[in-house]
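Asker: Need a 3D model of the sequence below.
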Amino acid sequence: MQPTLDTVFAALSDPTRRQILTMLLEDDMAVTDVAEPFEMSLAAISKHLVILTRAGLISQEKRGRVKWCKLEPDALRDASVWMQGFGQFEAINLDAFERFLEQELHEDSP
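Answerer: Now for the predicted structure:
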């Protein structure tokens, strides 16, 4: 079953899960190594890994006694395509917009 965009974005909504994905950009990692930098239990990390796996963002494989996590970059493709649809809009330059509003305000005042 293909994960939905909602599932992918829900998985990405948590900063711990985003940090895990960033760590997995480097290489596959054992679950215990993934958990090491976090101040939470291995069970809590495992829950995050389940969410990432269900979203298709990572895969987990048991090698001997060790469970390994691997980034699945293709899982972000649909989300990336969806977000690129908004790329047609330029980012707003807030400083320039503020100057424009101030200029308009001063021109309209008596």
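Asker: C-alpha only now, for contacts and for neighbours.
Answerer: Will do.
Asker: hey, where'd the helices end up in the chain?
Answerer: Along the chain, the segments classed as helices by DSSP state H run 5-12, 15-26, 31-35, 42-54, 77-84, 94-108.
Asker: K67: which of the ones you listed is closest?
Answerer: Evaluated over these, closeness to K67 peaks at helix 31-35, with 5.9 Å, by C-alpha to C-alpha.
Asker: One more sequence to fold, the one below, so I can look at both together:
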Amino acid sequence: MRLWPTGLRDGSDPDPRFTLANERTFLAWIRTSLGLVATAAALEAFGGDLLPPWLRTTLVLGLLALAAVLAVGSFVRWVRIETAMRRRASLPLPAAAALLAGGLVIAVVAFAVGLYL
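Answerer: Below you'll find the model as predicted:
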């Protein structure tokens, strides 16, 4: 248990249902991150004729970066929520949702512009 952050060792154990719900949410964010990786791989493998090479490479790298940030952010959020539940404090706001929405809007607009060109 020494490897876990201090917040996961403080306070009292929350109701297991809440801990498991927090874990399911974390896994959903990880699934979303894996979906972004799969989208980037498909775009690289099959998007050669659809987009100019510079735009395709930019989109692929952007999607991979978004996936990495989302995966790390989901773990940080899981720890922050678990810590808040143990300390009976307010839950943190979901900043990753805004990041994901903004990143996807940028990717979709860039993809549409690339198809139009």
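Asker: Once they're superposed, tell me the TM-score.
Answerer: The TM-score (TM-score structural alignment, normalised by the length of the first structure) is 0.26; 49 aligned residues with a C-alpha RMSD of 4.3 Å.
Asker: out of the helices of the first structure, nearest to R63 of the first structure?
Answerer: Using C-alpha to C-alpha, the nearest of the helices of the first structure to R63 of the first structure is helix 31-35, at 11.5 Å.
Asker: tell me what the closest one is packed against?
Answerer: When contacts are defined as 3 or more C-alpha pairs under 8 Å, 6 or more residues apart in numbering; DSSP states H and E, helix 31-35 of the first structure packs onto helix 42-54, strand 66-71.
Asker: okay, the ones you listed in CSV with mean neighbour count next?
Answerer: Compiled in CSV, those are given as follows (neighbours: other C-alpha atoms under 10 Å):
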stretch, mean neighbour count
helix 42-54, 17
strand 66-71, 18
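Asker: Of all these, which one is nearest T22 of the first structure?
Answerer: Per C-alpha to C-alpha, nearest to T22 of the first structure of those: strand 66-71, 9.0 Å.
Asker: Which one of the helices and strands packed on helix 31-35 of the first structure lies nearest to L101 of the first structure?
Answerer: Nearest of those to L101 of the first structure, taken as C-alpha to C-alpha: helix 42-54 at 43.9 Å.
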